[in-house]
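# Here is my input, please return the structure:
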Amino acid sequence: MLYRLTKIFGGPVLHLLWPTTVTGEEHVPRSGPAILASNHLSIVDSTFLPLVLPRQVRFVAKSEYFTGNPATAMWMRATGQISIDRQSPTAAQDMLDTAAQVLKDGELFGIYPEGTRSPDGRLYRGKVGVAWLALATGAPVIPVAMAGTDKVLPIGASVPKLGRVKVQIGKPLTFTGSERSARDRRRVTDEIMAAIGALSGQEYVESYTPSRNKDK
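Reported below is the predicted structural model:
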């Protein structure tokens, strides 16, 4: 109920203050599981993407967002995000197990293969968790490219600025292979990142996002 109310009242405000163009919405299935794999420019990516789609999108977010600022905690719950303790030694597998259950329940799961926000607007090498998830569940992967969100709320900023946002959604991708195979996981991840890059037009970096950026 809180999620629906957030979309009803938050959606129009979002479009009024931050005019958002969405293309490719028809590629998101009306029912059934799918993985939305997006580039990651700003913390507000997880706000814009769910509010421009008719279906709920579930993300995982670090547990601090749910125990700190009450407004932030409420917003995280309202937009369907799932708390994960990133300090746990099993955090990565816990996230994947949670995501797999979301997909088994027939829902949409959103993931940022880069693992954290880009510090400079470039697209960094993807981590293989997205491939494990796709191969383990058989769910299609839908590439997504966000643009403009880094201008709305840059890294280090706490107050959003007015600006335009663009969301491009690509055609679903399906893959064969085994989630147990490192070669398959790397191959699938690279194909997903190539699809995201084709949508976003970002310069691609053959290395992981710098670890100093640990917020999300």
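
# rest of the way, CA atoms for contacts and neighbours
OK.

# Mind giving me the packing neighbours of the helix or strand containing residue 11?
Applying DSSP states H and E as the criterion places residue 11 in helix 2-17. Here helix 2-17 touches helix 45-52, helix 70-78, going by 3 or more C-alpha pairs under 8 Å, 6 or more residues apart in numbering; DSSP states H and E.

# tell me how far it is from the chain's mean position?
With C-alpha atoms, centre = their mean, to the nearest Å as the basis, helix 2-17 stands 19 Å off its chain's centre.

# What residues sit buried inside it?
Neighbour counts over helix 2-17 (16 or more other C-alpha atoms under 10 Å) mark 3, 7, 11, 14, 15 as buried.

# compare with the first, here's sequence two:
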Amino acid sequence: MREPVTTTYQIGSRLFEAGFRALAIDLRSIGHENIPTSGPAVIASNHIGYLDFAFVALAPPRPRREVRFLARKEFFDQPVTGHLLRKMGQIPVDVHGDAMAAAAQAGAALAAGELVGLHPEGTISPSFVPRRAKSGAVRLADAAGAPIIPTAVWGSQRLLTKWRPARPPRHITVMVRYGEPFFPTARTGMARTREMMERIEELLAENQASYPQRPGPPPDDWWVPAHLGGSAMTPEEAEARLDAQTAERREKRRGTPTV
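This is a model prediction of the structure:
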């Protein structure tokens, strides 16, 4: 039996969906039948845009289950968006601070039989190629005895992503593909995390191969990974810039000017 959705979650979902309609987003859900109708599960998705959590949670057609998604603390700092996300039961994550509070909330939600969504990479991949993942998704699933639902989103980077102007175009297709729930079988947490990411990468490749919209010539192909012929930065370039950004933030927190 499918769990009931609270009125607050329904209202919040409709507000997000109204925003999607205003931008004429073509949101496509593939494999949503793999989401169990009850019981705990961890939805683990790649991360290419700031709105990934909303697309992953809301792509399945109604009736859908509530998803307690771990989202960046910055979203919760906004008066309107933050209020809405809290009312919907979403979980703030301070990616530059202590993530234990978010992990505790996610663990409690799984223990209560709920769905928890997160991005194992921890932050957006500016190359749009999955980054090396952290083990949080696997550790949460292990502790709760819950399956992992590998998930891949594609197209969301064209709307709002890292280091790009916040000028979302209209009529963009966003695809969300949900894989079959599984329990990683590798012996170590690192190996189980790789097992999870391999499944996510397979689903992502399917999305990319079937994506209905083609890029224009450079620089309009900025959203296509370099290995697929696009002009997005390479994973190596992206990691170098992320490392530099992290170092700059660390120095600012210390109150020391960067050289």
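
# circling back to that earlier point, tell me which of the helices and strands packed on helix 2-17 of the first structure sits most buried.
Mean neighbour count (mean count of other C-alpha atoms under 10 Å) peaks for helix 45-52 among these, with a mean of 21.

# Pretty sure residue 132 of the first structure sits against residue 185.
Yes. At 6.1 Å, residue 132 of the first structure counts as touching residue 185 under the criterion of C-alpha atoms under 8 Å.

# To residue 208 of the first structure, which of the helices and strands packed on helix 2-17 of the first structure lies closest?
Set against residue 208 of the first structure and scored by C-alpha to C-alpha, these come closest in helix 45-52, at 19.4 Å.

# can you tell me what part of the second structure the next helix or strand after that closest one aligns to?
Next helix or strand after helix 45-52 of the first structure toward the C-terminus (DSSP H and E): strand 57-58. Taken onto the second structure by TM-score structural alignment, strand 57-58 of the first structure occupies residues 67-68 there.

# what residues does the matching stretch touch?
Residues from elsewhere that reach stretch 67-68 of the second structure (C-alpha atoms under 8 Å, 6 or more residues apart in numbering): 57, 89, 90, 91, 106, 109, 114, 115, 116, 117.

# which ones among the residues you listed are found in strands?
Of the contacts of stretch 67-68 of the second structure, the ones assigned to strands by DSSP state E are 91, 115, 116, 117.

# what sits against the first one?
This means residue 91 of the second structure. Counted by C-alpha under 8 Å, 6+ apart, residue 91 of the second structure has contacts 68, 69, 70, 71, 85, 102, 105, 106.

# how about it, what's its partner in the first structure?
So, by TM-score structural alignment, residue 91 of the second structure is matched to residue 82.

# cool, the second one as well?
Using TM-score structural alignment, the equivalent of residue 115 of the second structure in the first structure is residue 108.

# Please verify my assumption that that match contacts residue 33.
Yes. Look at residue 108 of the first structure against residue 33 with C-alpha under 8 Å: they come within range, at 5.4 Å.

# These two: which is more packed in?
Set residue 108 of the first structure next to residue 33 and count neighbours by other C-alpha atoms under 10 Å: residue 108 wins out with 26 against 22.

# any idea how far the more buried one lies from residue 28 of the first structure?
Using C-alpha to C-alpha, to the nearest Å, residue 108 of the first structure is found at 9 Å from residue 28 of the first structure.

# hang on, residue 133 of the first structure in a helix?
Yes. Per DSSP: H, G, I helix; E, B strand; the rest coil, residue 133 of the first structure lies within a helix segment.

# Look up the closest residue to the aligned residue in the second structure for it, ignoring the ones flanking it.
Matched to the second structure by TM-score structural alignment, residue 133 of the first structure sits across from residue 140. Among residues not flanking residue 140 of the second structure along the chain, residue 107 sits closest, at 6.2 Å (C-alpha to C-alpha, 6 or more residues apart in numbering).

# what does residue 82 of the second structure give?
residue 76 (3.6 Å).

# Any idea how many residues pack against that neighbour?
By the criterion of other C-alpha under 10 Å, residue 76 of the second structure has 19 neighbours.

# One more: residue 137 of the first structure?
By the measure other C-alpha under 10 Å, the count of residues near residue 137 of the first structure is 17.
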